[in-house]
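Chemist: Sequence first, then the predicted structure, then my questions.
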Amino acid sequence: MLGRVLTHLDRLVACDTQNPPRTIAPDHPAIAYCISVLKHSGCAISLTDHGDGCVTLLATRGEARTVVNCHLDTVPADPSWTRDPFKLVVEGDDAVGLGACDVKGAAACMLAAIEESDGAVALLLTTDEEAGQSRCVREFLKQELPYDRAVIAEPTGVKAVTKHRGLATYELAFRGVAAHSSVIGADQRNAVHHASLWCAKAIGLTESKPYDDIRLNIGMIEGGTKANVAASSAKVIFGMRPPPGMHPDTPARVLRDLVQDPENCVWKTRFAAPGLDETDGTPGLLSDYGFAKGDPVDFWTEAALFGEAGLATVVLGPGNIKQAHAADEFVPLDDLRRAAEAYKKVFSDPVDAADLAGTMSDAKGAR
């Protein structure tokens, strides 16, 4: 099956799906190629264009209980690439190309697995994961869906990850009053001072439980014009990665209360999503497909959104996260082989309509 995988990966890598810019449309060559392969394998295709480069392709065959998800977009190629990022090259035991690890290698494995299986299929391909808003997945999960399980592709070394951290980013805009720094009281109305005070309090909060493990990161502080002028505005952009089981909203409320002058601070949530945690259905998902369980990871994936929607969910894909977004990105050939076999187990699932109806009835009652 590795030969099929590399054929698909070669075609997918050749398709420019860099994101940004958000220019992927339903007629994009990568989507057209996937549709051709999937139709030839007996899949029905549903294509949804959400605009702004957000396209969803749902391929179905039979009545599956497990939906498998993979994104087709990549980050922009870093200038330090030493070769053509859109030309797949096999070097030794690795396949090198933009997206080979994150995560077109997984998509190629899925296409090959569907070709070599005859079971039920529910494959969701999206184009906006790297944009950071997850619109495709969020819109998909708003529907009434006939699935109680999900397998999400990200680089995990073909281990089934059942837990990972949440992710949230915020922007604080502080307002002050511009004044000469010699004026008494100017420092009390200096927006940069207020921003700095909040940053100090936020860092202090993370030095004790229960917020000592939220992985707070103050990524940007902007404001002011020069040393002798009290700043009229300042901006702080920060993020955090709370552990599984802690929704970002919980520490966010505490952090927001640390603002000294709330009337002169605008708090904006850029992105907030919980982590992935195990559910009652996770052990069955692992055992039914013979997945090897992986350790929890610190990076966030869209698997968390499927888990939040009530599906037993794991993250499983070829490659190592250290190669994701890197120049001369590669994925081991052995990972591709093993991932294709793992996905084939899912696409060989012989669930029929009667069994599926009973399963979903039980699942909805449990939610």
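Modeler: Now that the structure is in, tell me what you want to look at. Residues are numbered from 1 along each chain as shown.

Chemist: all contacts plus neighbour counts: C-alpha atoms, from now on.
Modeler: Fine.

Chemist: Does anything pack onto the helix or strand hosting Ala339? Which helices or strands?
Modeler: Assigning secondary structure by DSSP states H and E places Ala339 in helix 333-347. On a contact count with 3 or more C-alpha pairs under 8 Å, 6 or more residues apart in numbering; DSSP states H and E, helix 333-347 meets helix 2-14, helix 105-115, helix 282-289.

Chemist: Run through who's touching that helix.
Modeler: With C-alpha atoms under 8 Å, 6 or more residues apart in numbering as the test, helix 333-347 has contacts from 1-2, 5, 66, 93-95, 105-106, 109-110, 112-114, 116-121, 157-158, 289, 291, 316-319.

Chemist: can you rerun that using 7 Å?
Modeler: If you take C-alpha atoms under 7 Å, 6 or more residues apart in numbering as the criterion, helix 333-347 is touched by 2, 93-95, 105, 109-110, 112-114, 117, 119-121, 157-158, 289, 317-319.

Chemist: Surely Ala354 is within a helix?
Modeler: Yes - counting by DSSP: H, G, I helix; E, B strand; the rest coil, Ala354 falls inside a helix.

Chemist: returning to what we had before: and the helix holding Ala339 with helix 2-14, angle?
Modeler: 100 degrees (axes from the mean of the first three to the mean of the last three C-alpha atoms, to 10 degrees).

Chemist: just the helices in the stretch 101-250 of the chain please.
Modeler: 105-115, 135-141, 191-205, 249-256 (DSSP state H, counting those that start in this stretch).

Chemist: Can you give me the separation between Gly176 and Pro248?
Modeler: Separation of Gly176 from Pro248 (C-alpha to C-alpha, to the nearest Å): 28 Å.

Chemist: Check it against this one:
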Amino acid sequence: MRLEELTNDAILLLKKLIETQSFSSEESVTASHIEDWFKRYNISFKRTKNNVWAINKHFDNTKPTLLLNSHHDTVKPNSAYTKDPFKAIVEDGKLYGLGSNDAGGCLVSLIATFTHFYNQKDLKYNLVIVASAEEESSGPNGLNSMLPIIPKVDVAIVGEPTLMNLAVAEKGLVVFDAVIEGTPSHAAHPNDNNAIYKSIEALKWFKDFKFEKGSEALGDVKLTVTQINAGSQHNVVPGHVDLVIDVRVNDAYSNKEVAKILQENAPVTSIKPRSLHLNSSSIPMEHELVKAGIAMGRTTYGSPTLSDQAWLSCASLKLGPGDSTRSHSADEFIYLNEIEEGIQIYVELLNRVLIPA
């Protein structure tokens, strides 16, 4: 199959995906569009809820397995859109539409790449592709639900917009709910245990606190207070202040370690993590995927944004066409030549890794 034909078909598929609403947990119709691709190319596939997946034709249980993954759900469009988010519009070499950049361009490029290699014999790795659901919401029926179903994965490429550079590490995420307790009272009376005033010290502590261990790829752990809530009316001193803290975790700590440090040191009454499952992820710099990418002139970096990599326990590389800064933006777009380049780079990278020397 010529790459030019696959590229043209991939762009047509992306246009269909854009013009089909697919908010997280509402991806049934986009999953059907992806099924249509596999049927057209005579690729045997399976569908588990709204996840569509396939293995290469000559799958060999004695070989390691490489996962290709990206998602077909989207966030809801924001109010600043000037174009119809559900209309695939091409202008000046850009394809506009919700999910075009995050992560439709990556998904269709990986599907085209998988199709290119599907029938090849004697590959060094098996290939598994998962077009997954519920990535944007970290929902229960996304890639995380597929890992017990698909063959065991040894290494993964996760398609997210990276300008086709190699995100060799990705920060994890822990969201904490914290409470500062005080003494409730009438505002007219003295109160030396005002929870709102006590929160000043706590907020300063969170602002100034630094985790000791940095990371070459991911830098420091980033801690940010993102929500604060207290009080019900003007003449009542509240009994507590609620905080939400967003912590982006580097690969020098586990999420459990971060939780332990904050629970032992933060000047609050209580602090509890919502989940400890979204861990940081990385791939060794000496892995052949990374070495092949570097040999092709691609740069490496650590990504501050979260993806489905967080569910993977194996080595994983984030790589895809498009630019992360466009994700979730108004009038989201991807350049058509980014998709063309993305497919070419994916295929060249896997040729270097999959094809025996």
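Modeler: Cool, got the structure. Keep in mind that this is a model prediction, so the values were computed, not measured.

Chemist: So between Gly176 and Pro248 of structure 1, which is more surrounded?
Modeler: Comparing Gly176 of structure 1 with Pro248 by other C-alpha atoms under 10 Å, the one with more neighbours is Pro248, at 24 against 21.

Chemist: what do we get in structure 2 for the more buried one?
Modeler: Using TM-score structural alignment, the equivalent of Pro248 of structure 1 in structure 2 is Asn255.

Chemist: Tell me which helix or strand the closest residue to that match other than its chain neighbours sits in.
Modeler: Take Asn255 of structure 2 and drop its neighbours on the chain: the residue closest to it by C-alpha to C-alpha, 6 or more residues apart in numbering is Leu276, 5.6 Å away. For Leu276 of structure 2, there is no enclosing helix or strand under DSSP H and E.

Chemist: Leu276 of structure 2: what's it in contact with?
Modeler: Val174, Asn255, Lys256.

Chemist: got it, and Leu12 of structure 2?
Modeler: Contacts of Leu12 of structure 2 by C-alpha under 7 Å, 6+ apart: none found.

Chemist: if I look at it, how far off is Asn337 of structure 2?
Modeler: Distance from Leu12 of structure 2 to Asn337 of structure 2, by C-alpha to C-alpha: 14 Å.

Chemist: Structure 2: which residue goes with Glu222 of structure 1?
Modeler: Superposed on structure 2 with TM-score structural alignment, Glu222 of structure 1 falls opposite Asn229.

Chemist: what's the closest non-adjacent residue to its match?
Modeler: Counting by C-alpha to C-alpha, 6+ apart, the residue nearest Asn229 of structure 2 is Asp242, at 5.2 Å.

Chemist: Aligned counterpart of that neighbour in structure 1, please.
Modeler: In structure 1, Asp242 of structure 2 lands on Lys235 (TM-score structural alignment).

Chemist: Measure how buried its match is and give me the count.
Modeler: Lys235 of structure 1: 21 neighbours (other C-alpha under 10 Å).

Chemist: related to what we said a few turns ago, take the helices of the stretch 101-250 of structure 1 and write them to CSV, including distance to Tyr211 of structure 1 and mean neighbour count.
Modeler: Output for the helices of the stretch 101-250 of structure 1, formatted as CSV (distance: least, C-alpha to C-alpha, whole Å; neighbours: other C-alpha atoms under 10 Å):
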stretch, distance to Tyr211 of structure 1, mean neighbour count
helix 105-115, 35, 28
helix 135-141, 28, 18
helix 191-205, 7, 18
helix 249-256, 7, 14
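
Chemist: Let's have the ones you listed in JSON lines, adding distance to Gln18 of structure 1.
Modeler: Below are those laid out as JSON lines (distance: least, C-alpha to C-alpha, whole Å):
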{"stretch": "helix 105-115", "distance to Gln18 of structure 1": "15"}
{"stretch": "helix 135-141", "distance to Gln18 of structure 1": "16"}
{"stretch": "helix 191-205", "distance to Gln18 of structure 1": "34"}
{"stretch": "helix 249-256", "distance to Gln18 of structure 1": "31"}
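
Chemist: Nearest to Leu311 of structure 1, out of those helices?
Modeler: helix 135-141 (10.1 Å; C-alpha to C-alpha).
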